[in-house]
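In: show me how the following folds:
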Amino acid sequence: MPKNVMTEGEWAKARRDAPKVKSATGLKATAYQGHYWAYQFMLDVGRDKLATSRQLNSNHQDNFNMASFQHLPHEIVQLIGSYLSPTSLRNFSLVNSLCCAVSDQGIFQHIHLVLSKRKKLVEELHRWDQILHQSPRRASRHVRRLTISCTCYPRGWTDFESWAETKYWSCGFFCDCVPDNGVLHDFFYYPTGSTALTAAKLDQAGQAELEDEDERWRWQEKWNWSPLTEFIARLPALHELVYFRRNVPPPGLLDVLDDRHPRCRLHILFPPFEVLPGNRGRINRYHRQLFTSPNLHHVAVDVSETSHEAHAVPDIPPRSLYWLGISDNNVTAACFEALARYILFSSLRCLVLTGDIRDDGIAWLVSKAGIFTSLEALTCDLTTRDDDRYSFEVRQRRDQAGVAVLAAFRPLKRLMLNDLYGRAVYDAALRYHAPTLQQLFLHSAHDKILLHASVKMIDNICLTCPNLRKLRLSIRRSQGDRHEVEHYRALARIPKLELLHLYLDPINYSRDPDSPETYDLTRAPAVDDAYIRQSLVNYAVDASLAASIFRIIAKNPFTGGYSAFKGITVYVRTGRAREISSGNPAYASYFSFLHYLTHKSWKCTRGEGYDEVVVKEIDVVYLPRMSEEVEGIGGDPAGLFRKERIYHPQSDVEDLEGYRPGGYHPTFIGDTLCDDRYKIIHKLGYGGYSTIWLARDQQRQRYVSLKILVAAASQDDNNNESKILRLLSKGGLEHPGRRFIPTLLDQFSFNGPNGHHQCLVGEPAGCSIASSKENSTNLMFPRDAARSIAAQLVMGIDYLHTNDICHGDLHLGNFLLRVPEFDNLSPDELYERHGKPYEVPTHRLDGRPSTPHAPLHVVYPMKQNMPSNEITDPEILISDYGTSFAVSKTTSPRLHTPALYSPPEDFFNDRIIGTAADVWTLGVVLYDAMGERPLFETFAWDPDDIIGEMVNTLGYEQMPERWWNSWKCRSEFFNEDGSWVSNFRRIGTPAFRRLHQRMRDMGRGETPEGCQWDVAGGELKALEDMLRSMMTFEPAQRPTTRQLMASEYIVKWALPAWQEQMQRKH
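Out: Got it, this is the predicted structure:
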């Protein structure tokens, strides 16, 4: 057993010594391959207070440092960064090292604050401030989601998790109910289970007087919440705030959201809705502000019949919501009637029904189902709290309720059924919703009858659900016989399936006294654990269905309960799985972490007294990619990335599947090219159709960049980029924008194992403006540097347009910063400054040795830290001309600009594409480069959302009538007069933010007194006028770049800043 592993006996003793500490992990490790110490650290953090800081120090002081995390796979670091809380360890330097390393990869997207004491509130926020705002890369830039799980209550309050776990565990399913086109889908996650979701109840004996809501509110109003609200205000790009408290959010929070995060979505899982219609009809100011806030998006309601009296409904106008959860032990028609008075059911996209909904409540839902006109997702967790919960009468009543609800609602896209007992419920789900279903989650088959119904249902799913993309089956008390396993194989026939989560629970009835079934224990069927486990692995691999097998894990048996607990999660056709579903977030992170640490085998134990379960040779299996296009030149015409996967994927490097005939050239550090003239020193970057290397020109003793194109793009010796660069090199040297265009120093070709490759030789450059901003502490360049950048970009694009070239792919990633010359550095000195090349071996999925088509190891790009806040004299280089075109010689040009930067004519298929498209994009780029945040912000790069942002920013009056009338989804955003629709159902908040308002949001001060711009001289107004003219909807009405060079802003502020920079240089 490896050193420092806590044995079962030690674990049991620790639990006895600290009985009040909740365990965050049930996984006991014995041996793991890969970064064992990192995984052990995760376990120790999971044990939280069971491990003292001294123990953690001794365990990890030799291994735990920033360098150790520097080259860990992105997924591992993301998991650590997502679930780590600084107060889990008393040794802050240890945590700070980790968090700095995590922030280097820019993946602090989700922070979960668990606050238990007033003192710890300030301490926790202070530490996060240090990590997020003082790290080298300013990790706060990447925070998108903040979860607050507070237990800050006066004495007499206690926290408990059973109520939350039983009622709201199903919320986790609706992480998948975010629209599939949302970027949010990649990391949207509800922490559920006992270790993350906490609520509070009143200790009646200790604080009975706090039952009065006014008293409870007065206590909260006295609390000093300013550290929390100030912390939230400092996060620059928060998209979601999840507040896990039974009380309302702290005073001032809504003001912060309105001011700093107007598009942030507020999720309240335990709001005091019982006080809205109750409490003798009184409602205070903050309750009203909360419920009428445009940020409010998700609400979970704990209703009861007594709290919703008709005469006590407050005077609050009904509002729209995206998500509503309803739960209680006694949900009646009166509860729904009260909710309908202040929630527009017609706006709901997701509805969660949990708890014991009474017959009259079911009848109300069935009779009023027609008002749920926008509903797409439904959870039915109609469990009962009756004493005889397994009786035939109770089951029959639950089944009838489930069938009635499923039959009443319109066809749904996402459906979750939990703890529904009879086959009729599942038949109803398929009968009424199968044609439209995209996600289906069926949980907990409780008896043998339903097991056979489930097997039959699998066949029906295959035949009746043509659009199903995600399927989760949880079948308890599975027999595990061969006949059952054969039916699971049929799931491979579902044509569009992307994710399969199959969770089986084989049970030995002779050891399960809690089982409701009555069997003759002497004749109880023996569960073939080994067979079902091996069969499922074979099914996933042999059928070529699995994208990855995440876990086959044995869990400690419940007290007096299950003797076997098996589960398998299979992700299909997704390329790379994001996370694992689990009721406990600790399990989720550990299982995912385990997957990325091990490639071949791992073992775990089922607990003391049980034999080890050893699973060998579990490997990652990938499907052939579907017809997805690769970002780059014209998609993937050579089909390099659509063939069957061969290699284990690596993060932050080129797609290894491109190493095949027609693809990338396998390049190694030390290789020489062009008759030994160019020697490879380091790697600069990669793209969909090339890899870029830093090389030493051994003839002229200088460093150059080598852009090696894939063989499929090198068949024409006059490839597009080289043609454009040669044409631009012939332009007038007197033009001031000529200096911002890269020089093509050389061009040659060579043969390699994957074909004939073109290589373009140019001058090396540093990181992009986008990377520089992300690495900074404030996401901005200094004021004069921003002015200089504006002048350089306008002059550079004007040089292109003067020479009849439209760039066609302008964004911050294609504007590079020149680096100080380092030709006088030797390779060793360069490595000392920027780090040696980091190489990771490549592995084939089938275990065979690599072929000459692929390198034995892949090289990570060189890190060039150039934080924007530290750059005073920026020099820009406009790069990437692979999609550029000559305007006068191209009949049907195609733009490759990212969606958020694309001009409107590209969305409306207007074929008049020319230099005016570059002008629009340049306006969006200038706002982003000169400020803190991008101009257009959407939760998804959906074309309609982006068009909506354009109209929101510039006004509908400016849009040409031909586009306004042809916009098919306009009615989802705006009325005919350009005002927001009242039943807005898209993700986000329908609030007007015109361009002049967004100018104040650039991050350089919102008041004239504190603004960095020359407000008195009219700089901000001049900049706004220039940007507004550049982003005129009608392309013909936009100014040319020559006119922009003569604009007031460029002449009075931008050009002088650039000229002063040149004087300092010379």
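In: drop to CA atoms for contacts and neighbour counts, all remaining ones
Out: Fine.
In: can I take it that residue 1023 is in a helix?
Out: Yes. Counting by DSSP: H, G, I helix; E, B strand; the rest coil, residue 1023 is located in a helix.
In: give the contact list for it.
Out: Residue 1023 makes contact with residue 1049, according to C-alpha atoms under 8 Å, 6 or more residues apart in numbering.
In: and it, how close does it get to residue 1030?
Out: 11 Å (C-alpha to C-alpha, to the nearest Å).
In: surely residue 806 meets residue 918?
Out: Yes. Taking contacts as C-alpha atoms under 8 Å, residue 806 lies within contact range of residue 918: 6.7 Å.
In: list residues touching both of the two?
Out: Between them, residue 806 and residue 918 share no contacting residue, judged by C-alpha under 8 Å, 6+ apart.
In: what about the strands in the stretch 101-250 of the chain?
Out: Along the stretch 101-250 of the chain, counting by DSSP state E, counting those that start in this stretch, strands occupy 110-115, 145-150, 157-160, 199-202, 240-244.
In: make TSV out of those and add mean neighbour count and distance to residue 289.
Out: Listed next are the strands of the stretch 101-250 of the chain as TSV, based on neighbours: other C-alpha atoms under 10 Å; distance: least, C-alpha to C-alpha, whole Å:
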stretch	mean neighbour count	distance to residue 289
strand 110-115	20	24
strand 145-150	20	20
strand 157-160	16	26
strand 199-202	18	23
strand 240-244	22	16
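In: nearest to residue 841, out of these?
Out: Of all the strands of the stretch 101-250 of the chain, strand 110-115 sits nearest to residue 841, with 30.7 Å by C-alpha to C-alpha.
In: can you state the direction angle for the closest one and strand 145-150?
Out: 10 degrees (axes from the mean of the first three to the mean of the last three C-alpha atoms, to 10 degrees).
In: tell me which strands and helices strand 110-115 is in contact with?
Out: Strand 110-115 sits against helix 74-83, helix 118-134, strand 145-150, with contacts defined as 3 or more C-alpha pairs under 8 Å, 6 or more residues apart in numbering; DSSP states H and E.
In: just the residues contacting the shortest one, thanks.
Out: This means strand 145-150. 109-116, 196-198, 238-245.
In: which residue ranges of the stretch 301-450 of the chain form strands?
Out: With DSSP E, counting those that start in this stretch, the ranges of strands along the stretch 301-450 of the chain come out as 319-320, 323-331, 343-344, 350-357, 377-381, 414-418, 439-443.
In: for the ones you listed, give me TSV that also has mean neighbour count.
Out: Shown next, in TSV, are those (neighbours: other C-alpha atoms under 10 Å):
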stretch	mean neighbour count
strand 319-320	20
strand 323-331	21
strand 343-344	18
strand 350-357	23
strand 377-381	23
strand 414-418	23
strand 439-443	21
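In: let's see this one next, to set against the first:
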Amino acid sequence: MTLPTLPLELRQQIAACVDTIHRPSLYAFALTSKACHAASTFLIYQQVNITVHDREGLRRDIFRLLEALSRTDSTRHVQRIMIKGALQLDARKSKGDDRKPLWICDGLEEILENEETIHYSDRDVFRGQAVIEKFSEEDMAWSPVVSLLQAIPRLKDLIYDCPSQFPPSLLKTLHEQHPRCRLHHLTFRFRTLLWDAPCPYEIELATSPSLYKVKVACGWQDSHGDYDLNLEAMMQLATGLAPNLKEVIVLGLSPFLALQYFPSRGLWQGLPGYTSRPVGSLTSLSLKGFSSLRSPELLQKWARYTDFSCLQHLTLGGCYDVKTSGLTGETMEWVSQNMSFSKLRTLDVYLNRDDMYQQRPHYSQNAVFFFQTFQYLKELSVTGPIDSSIVHAIVSYHGQTLKKLSLNPFEQTFDHRGNGRIQRVIPMEFTKDHLLHIQAGCPALEELSITVWRNKSSASETELYKCFAKMESLKVLFLTLDCSNWHAPHDNIYDPESYAEDPARGILKETYINRAVDEALARSMWEVISKNKTGKRLERLKLWTTASIEYGVAEGTFWAIDVLNNLSRSWLITRVPRDDQDDITVRELGQREREARDARLRRKRPTETRNVFHEVWPRKEGSESWHDDWSSFPLQM
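Out: This is a model prediction of the structure:
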């Protein structure tokens, strides 16, 4: 029996397997025959992505999409629609500041795919922002999307990620045409809470039975000193005022110029219709970027509005660029003594010693008790001060059920001589014993994200990579290759005399070697892990080469930083999804951004640090730039 003659149900099951293993292959499968195409359309059109730019472009794109859906009889297959971009009523008008944030310019958007960023230096003003009106020009500009929603018979999810306010025409269509569709509003924000009475449409949207997930960015007050009441409003919505709201993400802002205002904060009367309700039943709560997590107060407030024992997912603490806003020992102690998380399965936390002004001797003990508060976690991510006792508690209490684990050691550095406090704690270094402990205690672990300290490709470093091969269930591995030399500026017992030359030159040489991660080294890391792998095959390896400016060299710093940024390359290695082959694909992450940065910085400056570079990698005959002279140091076996 040939593939085209198989029953449609079997062909659809085959297409679903192809989609699960390797999404790009689904499109190739669909093109092989009419029978395969018929079996694949329900997966190809299951989610429709729309990127909005201007009114005419939106009309044209929706017309083409409807035409394709009609031609393939696929409107019945569409279950999710994602809308991104920003609608411009006039394509000829300026689209504002097109500068890319540093996050994107550094290529981190591609490396840290699911990370949130909060730009603390941004100006934020919400008083005076226009509210979209029903049947206005802006509302009517969304009419092509209304037509799309009307053509789809069974829409399950609408994901809205545009800065403009959600249009009334779309809300009306959801209520009338798709009453069971879940609205994921990822740019939600009240604009009229400071009015005598909030705008009726904002209340209609906030209390809509369609509203399922909300992401809101808010602070204590904005750049003009006006109070931002969105956090209090979200707490009230979570009690059931928004009847089907289950997932809330709050990004805590600290807007530019906000701290120059010190007005007294009056008592807010609350949202219209809000009374003292029983606590709500959110299933997911994310509080990111909040420095107020240093005390239990924020969690105490939320506990009055939602039942934490109903949560299945919880995120507490900072984002990539706000790592100082995590849970302190005081907050963790309060949580362990007062909270219950009987249904929680996914936990993502950022921690903070909070010891800049005074010592916190019980931090580790509080962290241990904190992680013992939870049961049967399947996914856990921890960023911040971690030590062996904390890792032991995590593995002991959650290792048997963990399928996904992320451990990212991070320590604040400071030299606060005013009160005699000098920070000397350096981030935890995972040893072979630590990795073997994780391997033995987490038998079901499928995904692991962890930091490995580079050690000049030495045999001891190679042994660390071999430890991952013994994790039988492991399929996805994300290694942060940390090349910092924390000992030089922080450790009292660090002995610079161990270098047989000038200490600063020796440290810089070592840093050059560690930061040099090219494709050859990335492939060899994969090979060491993959060829020794027991149990399931390794399917994916991501390498993020990074370091703070922690290499103990001040002389010639700018040129050295340019070189280190060029050497520090990140890689994604993926196994080709075929059982009869061991082929892999290797791709540099952030390559476009790195090359653009190199083009700006490609200049020659005769500095002392350049001479150090060529002591590590002598000039090659015929090379026109140092870019052509370097290569990674191979792993020692």
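In: circling back: using TSV, lay out the strands of the stretch 301-450 of structure 1 together with distance to residue 203 of structure 1.
Out: Below are the strands of the stretch 301-450 of structure 1 laid out as TSV (distance: least, C-alpha to C-alpha, whole Å):
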stretch	distance to residue 203 of structure 1
strand 319-320	34
strand 323-331	20
strand 343-344	31
strand 350-357	23
strand 377-381	28
strand 414-418	31
strand 439-443	34
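In: nearest to residue 42 of structure 1, of those strands?
Out: The minimum distance between residue 42 of structure 1 and those falls on strand 439-443, with 29.6 Å, by C-alpha to C-alpha.
In: what residues in structure 2 pair up with the closest one?
Out: Under TM-score structural alignment, strand 439-443 of structure 1 corresponds to residues 404-408 of structure 2.
In: and that stretch, how far from structure 1 on average?
Out: With mean C-alpha distance after the TM-score superposition for structure 1, stretch 404-408 of structure 2 departs from structure 1 by a mean of 2.1 Å once superposed.
In: which residues touch that stretch?
Out: 378-384, 386, 445-451.
In: check stretch 325-332 of structure 2 too.
Out: Residues outside stretch 325-332 of structure 2 that contact it (C-alpha under 8 Å, 6+ apart) are 289-296, 316-318, 349-354, 360, 362-364, 366-367, 369-370, 384.
In: and residue 483 of structure 2, what's its match in structure 1?
Out: With the correspondence set by TM-score structural alignment, residue 483 of structure 2 lines up against residue 507 in structure 1.
In: quick check: the residue positioned nearest the centre of structure 2 vs residue 250 of structure 2, distance?
Out: Nearest to the geometric centre of structure 2 sits residue 115, at 1.4 Å (C-alpha atoms, centre = their mean). For residue 115 of structure 2, the distance to residue 250 of structure 2 equals 14 Å [C-alpha to C-alpha].
In: what touches both of those two?
Out: By C-alpha under 8 Å, 6+ apart, no residue touches both residue 115 of structure 2 and residue 250.
In: residues of the helix or strand containing residue 588 of structure 2 that come out buried?
Out: Element membership for residue 588 of structure 2, per DSSP states H and E: strand 584-589. For strand 584-589 of structure 2, burial by neighbour count (16 or more other C-alpha atoms under 10 Å) applies to 588, 589.
In: and if you look at stretch 127-144 of structure 1?
Out: Residues of stretch 127-144 of structure 1 classed as buried: 127-129, 131-144 (neighbour count, 16+ other C-alpha under 10 Å).
In: now do it: distance from first to last residue.
Out: Separation of the first and last residues of stretch 127-144 of structure 1 by C-alpha to C-alpha is 18 Å.
In: again, but for stretch 204-224 of structure 1
Out: Counting by C-alpha to C-alpha, you get 25 Å between the two ends of stretch 204-224 of structure 1.
In: which parts of that stretch are buried?
Out: For stretch 204-224 of structure 1, the neighbour count (16+ other C-alpha under 10 Å) marks 210, 213, 217, 220 as buried.
In: I'd like these as a markdown table, with distance to residue 998 of structure 1 appended.
Out: A markdown table is the format used below for the buried residues of stretch 204-224 of structure 1 (distance: C-alpha to C-alpha, whole Å):
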| residue | distance to residue 998 of structure 1 |
| --- | --- |
| 210 | 44 |
| 213 | 40 |
| 217 | 36 |
| 220 | 34 |
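In: which among these gets closest to residue 923 of structure 1?
Out: residue 220 (46.4 Å).
In: disregarding flanking residues, what is the spatial nearest neighbour of that closest one?
Out: Nearest residue to residue 220 of structure 1, sequence neighbours excluded (C-alpha to C-alpha, 6 or more residues apart in numbering): residue 250, at 7.3 Å.
In: that neighbour pairs with which position in structure 2?
Out: Structural alignment (TM-score structural alignment) places residue 250 of structure 1 against residue 167 in structure 2.
In: isn't its match right next to residue 146, touching?
Out: No. With contact defined as C-alpha under 8 Å, residue 167 of structure 2 does not reach residue 146; the gap is 10.1 Å.
In: with neighbour numbers in mind, choose between these two.
Out: The neighbour count for residue 167 of structure 2 versus residue 146, taken as other C-alpha atoms under 10 Å, is higher for residue 167 (22 against 18).
In: let me see the contact set for the more buried one.
Out: If a contact means C-alpha under 8 Å, 6+ apart, then residue 167 of structure 2 has 132, 134, 138, 139, 142 as its contacts.
In: so which of those are in helices?
Out: Among those, the ones falling in helices (DSSP state H) are 138, 139.
In: overlap between the contacts of residue 167 of structure 2 and structure 1?
Out: For the contacts of residue 167 of structure 2, the subset whose aligned partners also touch in structure 1 (both residues aligned by TM-score structural alignment, their matches' C-alpha atoms under 8 Å) is residue 142.
In: mind putting the contacts of residue 167 of structure 2 into a markdown table with distance to residue 396 of structure 2?
Out: Shown next, in a markdown table, are the contacts of residue 167 of structure 2 (distance: C-alpha to C-alpha, whole Å):
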| residue | distance to residue 396 of structure 2 |
| --- | --- |
| 132 | 53 |
| 134 | 56 |
| 138 | 56 |
| 139 | 55 |
| 142 | 53 |
